[in-house]
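A.B. asks: sequence? don't have it. structure:
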């Protein structure tokens, strides 16, 4: 009995699967209809058909040999739905993860791969089943050895099916298609020849060559004319529709065996993420329909968590730790905000599967013995002598410093290392541990009851939770060391130890310093803005003819588009869209719209800035605001801040400027702002080495005016400087002609001319920007100035995502490198002035640093800071900073 190989027309099947099933979605909103259909197909292998070998044929990216024959081939295909595009790379990834074999070759389509495998398999006396219903593959059908299988209708397509449907035999199908053409693939065929004519011609003459050999014998004059006029396209079409039979072979049949391990259970954890549990349950219950090797049960590691509630036992363990050992450390506290938290206990781990918990201040009825604060302090001082590894060191550093008065040492921070390995991925311990060890950690919500904190947790239960944190931190660090050994990642580990770990203390210091607030200024602003909001509300009600909740998009939508009958711009599932874009489009349609925009800005300032800042200023005895800086908050490497976000206070609005006036220095000090001048454009000059850019910066010329001169000429340069500035910065962020046109309020055609003129003036810039994109696409990452990486998953991206990734690759290089420079400067300044009371580093706002400096020391210290920042890194052009001194933050602008 013949053995069978099944060849799957992968994209054809997946496309059909997408349209065959309803638009399913996971809980996160990710589309899963195509994926569900695909997994149903895999689970039914053996039920729908039996096979010995199986292979998924894939289309290669880029042009095929057919594009050279006829450049218009497949050029008019409609856009593919985004939901489908999003699922395709996921399905392809699953194929390989499940252990199935794929077949692909550059320059050829999946149909060619299928034809070649079918031809080769036939020579090896195999039966060939092609999983597809695509008519382009009908030419391969041979009843005794090759046939199609429709996976949706679950029927075999053989010679009889072909003839009954099209009136021609499979071995005549290419000639039939050559006459008829194919609008879907833009195969021209013979213009004017339809299905019935093509069928009649093939039935009478058999082949395309024979039709043209008998052209004079064709009785119908119209047919003869059409065939004569379309002869060239007929033979071009024959080349296009004829499948290659020599682009893939199957020499080693064992490669195409069905996976021995259950393929669906192999990716069960991934399917779970997509909420496709029913398939897992079904396979668990019924198994697969072909024999699989029973997977060996996963061996669960035994972890030992030891409670150290006795001082003698605690120091006995610590004293037994060998010198130079790596020790993972973690604290348990009463609050996520380190400034307000009290220490409850700490855990540590240094052995493979064992960790310890030290309770300090659990508080509940019947609580057992605990370790005193004094003994805990001594224990942590001893642990400080080892190589301490922590997850989110900054938090524990503040906790230990505030509660015990100790400077906690640091060898490595696993959170920073996770971020360096992949800036786009979650860096929480739970996620990383699950990813690398398939281990679900004990959830905080399962240990701490609602309304309570960790001090209320039973000590034994707390031991399991806390010791697990320490042990998994140690395991993660050891795993990360393996990952950093890869040639691609060795530089990243150097960056961590050279810059990133030290930078944590810089941020902790800035957070501790805080910045003083004049609460009277904020109070006055808050009251004025509140009156302004009330006045706007009354005017809006008058124009609307009724009172309503202005902050309710649903109610506002009814007022605008039903009561006032304004033109509907966009609708959503819940009603009318009233977002800012919509309101700006309606600004000239009714007097109410500008008032709504003004109201929204005033309301946002009140709720997001004025009230929270005023509250924080009153809560702190020193009238200071202590923001939290997020080291790993962005993919580019820029810092962000929260509680409150001080990097986001509006710059252009009147109230935004007034808010900045409330940020003041302490008595005897002034605020000093030092800002890198045009840092990203200087980096563009450095990286691209464009002669005109380098010359402009080297001679300290006004780069925006120089750009205006290059594009518009000397006479118009001053008037057009602002346009040149928009172009200069826009190009670094992937701004195209449409966006530039919108920014400048000009037609995109005119904006396109400006951009082209820019690239003519700065000849090397265009090629360099393109080289960044090319490098990112080919390598899947970009590197900043100090070799930090940002990864891009182009393989799993759809068209829109790929375009976004290309823009972000350019943005990351410049924004990320600027972040590197200011970070290096902060480290150098901190190292020099750490214990100097004459200067405090308060804020970092992207390319600017804000300090508080004693009035009598301003000139000397500021001069030194300028020197440090301008010489922190040797670029091909000089770095420049600008300095401002003032009595408030607003004075620094």
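C.D. replies: Right, received. Where do you want to start? Since the structure is predicted, the reported quantities are computational estimates derived from the model, not experimental observations.
A.B. asks: could you use CA atoms for every contact and neighbour count after this?
C.D. replies: Fine.
A.B. asks: list the contacts for residue 849?
C.D. replies: By CA atoms under 8 Å, 6 or more residues apart in numbering, the residues touching residue 849 are 673, 674, 675, 841, 842, 843.
A.B. asks: rebuild these as TSV, extending it with distance to residue 436, secondary structure and neighbour count.
C.D. replies: Output for those, formatted as TSV (distance: CA to CA, whole Å; DSSP: H, G, I helix; E, B strand; the rest coil; neighbours: other CA atoms under 10 Å):
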residue	distance to residue 436	secondary structure	neighbour count
673	44	strand	24
674	43	strand	21
675	42	strand	24
841	38	strand	25
842	38	strand	23
843	36	strand	24
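A.B. asks: which of the residues you listed lies closest to residue 445?
C.D. replies: For the contacts of residue 849, the minimum distance to residue 445 (CA to CA) is 34.2 Å, reached by residue 843.
A.B. asks: right, and the closest one touches residue 512 too?
C.D. replies: No - counting by CA atoms under 8 Å, residue 843 does not reach residue 512; the two are 11.1 Å apart.
A.B. asks: here comes the other one, which I'd like you to weigh against the first:
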């Protein structure tokens, strides 16, 4: 006998939802129902051996039972939005997996199930009904029909039905006629419960028999209740009775289950809702190895094979591409090989310069250049293409392709707070463990020493997983963010590449002379500190400094921890009036850090370059707010203030015949605050080009002088970062109550700002994210946050909009300015709101005007953008 499994679909979904109610993915999308449903499908082959599978659906709108009783099911509260959000996805999954689903207008899923049961009785097909609803128990018939509960994992035959409800399957509709069903608003007989109904049916068999023999009912109370509730009893039995004569056509034949893994057809949903354990099960199942999840790695050592493969690609092919090199420094690294992938079935590795003993013949660099030119004619997808494009240009003198996409940028746009490196991303999205570099390349060696077979597995996997990333984000990323990626973020790669290539010149002899002066000053400061403390100790040891300050000199301190006393800058600043040595220690630390962190490493880098230039790497995906970050070396973190900073920065000089031009957005984050809050006074102040800090000082204190303006400035900028009155009191060293009054006066004057802040916090909590000017999103998990985290998220939500939108603007400006640049006009640095160019002297005046015009008009806001500019021969002289 064959088996047909039919699912009471919506009832099943509802049960799954409430059983797994709090499940959600990392973006906050509810996923419990989807997870439960996917796991049910996975267990079909083992738990629900079936020859046929049908999903029975309720029809939309009213059914014939609503005409019998207008109150039928009207008691149900509307389903929660988290439930409604998942149902269409589960229905789509049913369709994509190729299962048969059926609904009939005017009827319920129960009626479809009853009709299927009737049809199968004549076809020697056993029917298993997946449901939790008791009205379907009336269909149970040993050897013909059973009920299976997916929640309790119990199978119900006639005996199990009798044990569960105390009545036979044939009596279920009579049972419901007596005790009713609150879930469906079936009234039953008021006052007769399950126990009473069972007792009556044991004695009389059905409600018809009960009412024909009402005088024989021994319990007087029940007799009266039955008499009063007769109409409802027969009405309820009509409502509980199933209609079994629906025309199903060839439904049974169409519902044959072919037993191939259906979940492979809905991987996009499993990945989107991060059903990682299920994905892992699918991948480890040998039967699935070659069905979308597995891929073949192919090593190409022959020129003819390489070009035959490349020529087989269609013109519009998407090619995932990656390079393998001897190092991470793009200016020094040599290419070792490259990989590519056009489908999820196979990825290729082309070795060029592996150097181990007895390495086979590899593709020549000349052949590789031709092949890369052919690959570049397609649409290229990579993960961190800025690096790959630089490697190919430096090794082959090939400029980047016209069409490309970067999955690292897409991952960052999808969620900028999570890591976007390839290994972490593959694990998070697909539960896929990539081969790690350290497991392939021995310590102290580079990729050139890796054997070809092992190199092929590693490199081809990079191209394969990059293609998977791209296809994933094409489906998952919102259209506005995809548009942003293709219209600006991908183009920005070239802006950064060119800025990194330009670098900045360091006057090495001047820096060496300055370092000698710093060494003398460091020695002098050390001796002064030792004298003031009457002790000699390691000034670079926080523990020893803490012991001297707080135990020997008895300065007031916070409680000592296991690691010793805190001597950070904040602590020392609070003690500056307590002892003269404190200011000396701060000066020593500033100078020592400048010497060891900036002077020595940057001098070393400049001496290695024939033009004495230093080249930094700028990260497009390095921050959650959207600001660029700089590394190796970090040129955004060069000290801007302090007594030694200007002397140090003056060692960075323009090329002979060129000058530096600095263009800096003036108070851009405050202007963002004015734009978003639409505060009239703030907008007016910027419109009239007023000194915003003086205006704030007058509003709070009634006058503006050096002290009040300084406090106003602290408040203006502090509030952008979510500063509260406690932080303000600590920063200004004033009473908390006074700091609180300053902030209250601020909000009393700028009335729209506070309501804007509250609106941002509320929307961030409700939506789980904020959006910047360009539509980039930053996510916050308020649902699982502790009170301290909630306060932090509230601060960050405000700052992310303001700082993030400022980052959007300067990025747009850089893209537009890039069109103006050439060998005589170069962008060399971006330091958040400031751009520094190196421009030929005779072009400086015109370029400065043009650049200011672009920067100030790049977007249309409710407030004007303003830039300040400066021209000088060295960085230290720029204002």
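C.D. replies: Arrived safely. Note that the structure is predicted; figures quoted are calculated from it, not measured.
A.B. asks: and the TM-score between them?
C.D. replies: The TM-score (TM-score structural alignment, normalised by the length of the second structure) is 0.67; 627 aligned residues with a CA RMSD of 3.4 Å.
A.B. asks: that older thread, go through the contacts of residue 849 of the first structure and name the one nearest residue 573 of the first structure.
C.D. replies: Residue 573 of the first structure has its nearest neighbour among those in residue 843, at 42.1 Å by CA to CA.
A.B. asks: quick check: that closest one vs residue 506 of the first structure, distance?
C.D. replies: Taking CA to CA, to the nearest Å as the measure, residue 843 of the first structure falls 11 Å from residue 506 of the first structure.
A.B. asks: alignment lookup: residue 525 of the first structure to the second structure.
C.D. replies: Counting by TM-score structural alignment, residue 525 of the first structure corresponds to residue 514 in the second structure.
A.B. asks: ends of stretch 68-79 of the second structure, what's the gap?
C.D. replies: Chord length of stretch 68-79 of the second structure, first to last residue, is 24 Å (CA to CA).
A.B. asks: in contact with the residue nearest the centre of the second structure, which residues?
C.D. replies: The residue lying closest to the centre of the second structure (CA atoms, centre = their mean) is residue 415, at 2.2 Å. Going by CA under 8 Å, 6+ apart, residue 415 of the second structure touches 27, 777, 778, 779.
A.B. asks: can you tell me the closest non-neighbouring residue to the equivalent of residue 651 of the second structure over in the first structure?
C.D. replies: For residue 651 of the second structure, the aligned position in the first structure is residue 662, judged by TM-score structural alignment. Distances taken as CA to CA, 6 or more residues apart in numbering place residue 518 nearest to residue 662 of the first structure, at 4.9 Å, with adjacent residues excluded.
A.B. asks: I'd like the distance between that neighbour and residue 512 of the first structure.
C.D. replies: From residue 518 of the first structure across to residue 512 of the first structure, the span is 18 Å (CA to CA).
A.B. asks: in the second structure, what sits opposite residue 418 of the first structure in the alignment?
C.D. replies: Matched to the second structure by TM-score structural alignment, residue 418 of the first structure sits across from residue 411.
A.B. asks: name the helix or strand for that match, please.
C.D. replies: Using DSSP states H and E, residue 411 of the second structure maps to helix 407-414.
A.B. asks: do the same with residue 838 of the second structure
C.D. replies: Using DSSP H and E, residue 838 of the second structure sits in strand 834-840.
A.B. asks: which part of the first structure matches that strand?
C.D. replies: Per the alignment by TM-score structural alignment, strand 834-840 of the second structure matches residues 848-854 in the first structure.
A.B. asks: over to stretch 613-625 of the second structure?
C.D. replies: Under TM-score structural alignment, the alignment places stretch 613-625 of the second structure onto residues 624-636 of the first structure.
A.B. asks: sorry, back to before: mean offset of the helix holding residue 411 of the second structure relative to the first structure (after superposition)
C.D. replies: Overlaying the first structure shows helix 407-414 of the second structure at a mean distance of 0.4 Å from the equivalent residues (mean CA distance after the TM-score superposition for the first structure).
A.B. asks: okay, buried residues for that helix please.
C.D. replies: 407, 408, 409, 410, 411, 412, 413, 414 (16 or more other CA atoms under 10 Å).
A.B. asks: how about stretch 400-415 of the first structure?
C.D. replies: Buried residues in stretch 400-415 of the first structure, counted by 16+ other CA under 10 Å: 400, 402, 404, 406, 408, 409, 410, 411, 412, 413, 414, 415.
A.B. asks: which residues touch that stretch?
C.D. replies: 339, 342-343, 373, 377, 380-381, 384, 387-393, 396-397, 427-429, 473, 476-477, 480, 497, 501.
A.B. asks: kindly report the same for stretch 615-623 of the second structure.
C.D. replies: Stretch 615-623 of the second structure is contacted from outside by 408-409, 412, 416-417, 493, 496, 500-504, 626-635, using CA under 8 Å, 6+ apart.
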